[in-house]
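Novice: Fold the following and give me the result.
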Amino acid sequence: MDIQSTLEIDIVQAIAELYPGHTGVVQLTPTKKEFEGQYTFVTFPYTKILRLAPAQIGQAIGTWLVENSAVASAFNVVQGFLNISVADSFWIEKLNDIVADPAFGTLPAKGQSVMVEFSSPNTNKPLHLGHLRNNFLGDSVSRILAANGYDVVKTCIVNDRGIHICKSMLAYQMFGTDASGHAETPESSGMKGDHLIGKYYVLFDKAYKAQVEEMVAQGTAKEEAEKTAPLMLEVQQMLRLWEQGDPETKALWSQLNAWVYDGFAVTYKSIGVSFDKTYYESNTYLLGKEIVDDGLEKGVFYRKDDGSVWIDLTEAGLDQKLVLRGDGTSVYMTQDLGTTALKFQDFHSDRQIWVVGNEQDYHFNALFAILRQLGKEYANELVHLSYGMVDLPTGKMKSREGTVVDADDLIQETIDAASTAADDAAKGKLADFSEVEKKTLFQMLGLGALKYYLLKVDPQKRMQFNPAESVDLHGNTGPYIQYVHARIKSILRKAAEMNIVLDGAVSAAQLDNVEQQLVFLLSQYPQRVDEAGAAYAPSHIAQYAYELAKTFNQFYDKLSILKETDVVTLHARLVLSKAVGETIRKAMGLLGIEVPEKM
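Specialist: Okay, the predicted model is just below:
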């Protein structure tokens, strides 16, 4: 039984003995940092029952615990809060338990499977800053759920068809060949394939807007001009040709998509993200159409006079939702109906999670409502992990206008910034690093800075990315935590050079407050993993890693480690340091962040 559970049982017994006839559920919370103690019991709920002042109740229970509990060593009362300090012997026992368990922090298998879908790129542009938050969230949530004992499958749906894809295709037909008849390719342009196709998406938007402006200037209403501009009509015709299987249209689509996939693969590898299976909208939208046809037969959907197919979701608190256009072409909902069915068919997951920005909240509410009305067996275990957008200091990103922050560029800029920050902080200590070692370190720091900055904020909150803050070695950042891990590794290397062997149980009889706090934080790790999994919030793990790293630095500054002359105390502090380093590594690993051995 853990320390908290033991204390809770002791408090129940204290209440029973001090106030006969009174029982209740006892819950402890971690004591706030400004007060002494590790666990806090709130006495306010008992004031009416016992007709005593909250501080009086706390004083009585605290005194009983110190006299009768083997766990409590001291207490203090602040109004209705009883703050309890735990005896050193229990912290030492807990530390020994943590060190002896290689799987500490990984919770027992639950016998349930969870599918996490994330990334969802379009094949008309490269990944950007928003995609990075999406990928980091999806990857980290997958890792956290696996640590919570779930069997996790990571999937990606590629939006490789539709009007937006045809815009890039049409622009490439119009502008992709020079006067000599040479078509631009990734090789001829020196650009990654996804960057090249993104360029044509921007070119389409510029040409389309010019047509709309010209039509408006000639007297056409703007809304009408946007619908009837020649380029828009051509794009719609190209989509119809694609769905009809036109060979020339399909060949162009295949070539451009292949270039984009090659570009995506480079980016995914650079950020350390992978998928167990990738789905393509071009393969799932037809299944979605079949589901729509089946729903029509069952009366779940209805057809309007223009041939379009809809569903009434008013009973679910929504409205009328289009599921198929009048010309027979599919919409996003069509594809998602098909993909959801196919994913369940492939894996029979107990739960499906979509990591998608909060601008799609309505879409997923509608998707889940439709699946429930269709009576799908998987309809009640669907989760939309909705997250806030990432803004730039200059405002919101707009991919059609080419104002997005390209993921590849941002990654490199952050790596460059991290290398500068590390060089400045090292003050010559990197001189013994080879160029390969420096490059590896700077990439680790840069990606750590980027991932941590985007993950430390609660997923539901909108955020602004600040590159300069992300690489700071002194704040709540990835590089700060990475540096603490490297510091611990340095201490352990020096201990090994001194022929100090870290084996056997810790037996120190007295711990400093900061040592108690470190062991307490270590003991909290499984609980933090559980909380992060329940909330789908990597920010819980990020905050924990920062707290642990910051507390270790306080320990390092306050107490001697390698200069300690008492052998038992030296051994205890080194074992504690090693446990902290290992837990930092595990926690950062749940964020998809590597930690260096030296800096």
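
Novice: alpha carbons only for contacts and neighbour counts from here, please
Specialist: Will do.

Novice: Do you have the helices of the stretch 51-200 of the chain handy? List them.
Specialist: Counting by DSSP state H, counting those that start in this stretch, the stretch 51-200 of the chain has helices at residues 54-68, 88-100, 129-147, 163-175, 186-189, 193-217.

Novice: closest to residue 81 out of these?
Specialist: Closest approach to residue 81 among those is made by helix 54-68 (6.9 Å; CA to CA).

Novice: which of the residues in the closest one are buried?
Specialist: 54, 55, 57, 58, 59, 61, 62, 63, 64, 65, 66 (16 or more other CA atoms under 10 Å).

Novice: ditto for stretch 367-374
Specialist: In terms of neighbour count (16+ other CA under 10 Å), stretch 367-374 has its buried residues at 367, 368, 369, 370, 371, 373, 374.

Novice: Another sequence for comparison is provided below:
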Amino acid sequence: MNIEQHIVTATIAAVKQLYDQDIPENQINLQDTRTEFEGQITIVVFPVVRFSKKSPEVTANDLGEYLVANVPDITAFNVIKGFLNLTVADSYWINLFNNELLNPSFGSIKPNGQKVMVEYSSPNTNKPLHLGHVRNNLLGYSVAELLKADGYEVIKVNLVNDRGIHICKSMLAWQKWGNGETPESAFLKGDHLVGKYYVIFDKEYKKEIEALKAEGQTEEEAKKNAPLIIEAQKMLQDWEAGDAEVIDLWKKMNGWVYDGFAVTYKNLGVDFDKYYYESNTYLLGKGTVDEGLEKGVFFKKPDGSVWIDLTADGLDQKLVLRADGTSVYITQDLGTAQMKHDDFKMDQSLYVVGNEQDYHFKVLFLILEKLGKSWAKGMHHLSYGMVDLPSGKMKSREGTVVDADDLIAEMVTTAKQKTEVLGKVNNFSEEEKEALYSQIGLGALKYFLLKVEPKKRLLFDPSESIDFQGNTGPFIQYTHARIKSLLTKGSYIATQAPDVAITATELEMIMLLAKYPSEISAAAKAYSPATLANYLYEVAKMFNKFYHEVPPIVKEENAALKQHRLNLSAVTAEILKKGMNILGITVPERM
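Specialist: Coordinates of the predicted model:
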């Protein structure tokens, strides 16, 4: 039992003995003591007052005297208004550090028997991944790793949007203007090549629209009547009819894109356990529509279209099947949700999708609940905000969105420039340097995007993110490397050092490091890597404070004190490494 549980149990006993009242455990509120007051753990006394029938100050004094007398590790107390600040003996923290934190398994959380699916990335196969996809992928991957660290069995899923009119636009443009070009002949990644033809289609389509407008058509008429869009629609119809030539072209060009995506995913350090493809799922959901009609959840309009009325739930009427019997997005998503649950029987299903789809997911989850799907309660939309860049910082080839591959390359280049200026890699081989620049550049990118709460829109400045001071990935990476260097110089071997006197900062460090498992659980519960990222920054900051306050550790003559401080350093490094790995960030052994 840890000290917090001891205090809760003892407080319940105190209320019973002092006031002859039974207080529920959830009425006992513990907090960290504020830094300006003496103590480490604070009891908020106000909820206890209704049981004591005394003032907060008197109640706090009663409880303080009882706890000092009955809990061996509580050595003193002080009262600030309705707050009881408790001082815990240094020996408790040293024992906790030696017996729990120094154990190699510290921070490992047992499996909880729950299964969760995290669906992220979900790209279209008509263009490369861009900055928005980068946030999506990093968020999805890190949330999946967080849940795994918190004891869940996790399935990472990518639902690829590999069909539709947008794919046909790239295919048609390549057919017309590609001259047999391939990724090899063009020296381009496959996703970039296909994206190039999507842009060509758009330019040629706009020319046709302008020509038709010049002949007197309205913009809407011109958009519908342009020969290119008519051809693209015909190609989609041929694809749906199984036309062999169209299917072969589709397979070839999608193959190029998948090869390109694989490189980007590898560079980003993300992975998936299962891929679903819209080409296999777009017809799903019609059975769900029939089920909804039978149950009276859906209704048919006179034209044969099928709807659900959600006005009583504060939403609107939603189309689930067109009059001609074709699906809409929600139909497909209903069917895919059922298929995924049939495949994996997960307890929770998490969709990592931008906040422009907030309404869509409200409707999707509500429909599934109304259909009586018991598992719908476990569905959650992890909504996130857009990523902006400072104006003029980066331009894509098309001048619209920032390409993920270009962004990764720029981050590595910036890391190289900033690291070389510091002159810290002069004794590194070229291979070691390149690996380090990649670690720093990607670490900076990932940390900057993950340290902000998912729901917030954020402004990403590549240069600002690569700073070896402040709340950045490189600062935490550098702290880890500094500790590893210290441990090497100190010929470190893990051994307990129980009988030492600790400084106030060392006590703070032990308390902060001890929170690691609860920080993992809190971040997992909130689906928020930002919670973990900012905790790791506090750990790195605390180590640097400790490092500058104590005399040089490797020169310390008191063997027990030297061992203890090396132990503190080693546990800090391990927590930084484990925590950053959950965020998808590797930490260098030296910098």
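
Novice: Map residue 442 of structure 1 across to structure 2 for me.
Specialist: If you follow residue 442 of structure 1 across to structure 2 using TM-score structural alignment, you land on residue 437.

Novice: helix/strand/coil for residue 37 of structure 1?
Specialist: Applying DSSP: H, G, I helix; E, B strand; the rest coil to residue 37 of structure 1 yields a three-state assignment of coil.

Novice: ok, the equivalent of it over in structure 2 to residue 80 of structure 2 distance?
Specialist: Taking TM-score structural alignment, residue 37 of structure 1 has residue 39 as its aligned residue in structure 2. In this view, residue 39 of structure 2 and residue 80 of structure 2 are 12 Å apart by CA to CA, to the nearest Å.

Novice: Those two: which is more packed in?
Specialist: More crowded of residue 39 of structure 2 and residue 80, by other CA atoms under 10 Å: residue 39, with 21 against 12.

Novice: quick one: the more buried one and residue 567 of structure 2, what's the gap?
Specialist: Using CA to CA, we find residue 39 of structure 2 at a distance of 24 Å from residue 567 of structure 2.

Novice: before we move on, back to that, so for residue 461 of structure 1, which of the helices of the stretch 51-200 of structure 1 sits nearest?
Specialist: Set against residue 461 of structure 1 and scored by CA to CA, those come closest in helix 129-147, at 11.8 Å.

Novice: Excluding its own residues, what touches the closest one? List them.
Specialist: Helix 129-147 of structure 1 is touched from outside by 105-107, 116-119, 121, 151-154, 273, 355-357, 389-390, 404-407, 410, 451, 454-455, 459, 529, 532-533, 536-538, 590-592, with contacts defined as CA atoms under 8 Å, 6 or more residues apart in numbering.

Novice: same check, this time on stretch 119-128 of structure 1
Specialist: Residues lying outside stretch 119-128 of structure 1 but in contact with it, judged by CA under 8 Å, 6+ apart, are 131, 134-135, 138, 156-160, 164-165, 168, 194-195, 197-199, 201, 257, 260-261, 263-264, 267, 355, 399, 404-408.

Novice: And for stretch 394-408 of structure 2?
Specialist: Outside stretch 394-408 of structure 2, the residues that reach it (CA under 8 Å, 6+ apart) are 128, 129, 130, 131, 133, 134, 199, 264, 267, 441, 442.

Novice: now, which of those residues sits nearest residue 312 of structure 2?
Specialist: Proximity of the contacts of stretch 394-408 of structure 2 to residue 312 of structure 2 (CA to CA) peaks at residue 133, which lies at 35.3 Å.

Novice: What's the closest one aligned with over in structure 1?
Specialist: Structural alignment (TM-score structural alignment) places residue 133 of structure 2 against residue 131 in structure 1.

Novice: swap in residue 419 of structure 2?
Specialist: Correspondence of residue 419 of structure 2 to structure 1, assessed by TM-score structural alignment: residue 422.
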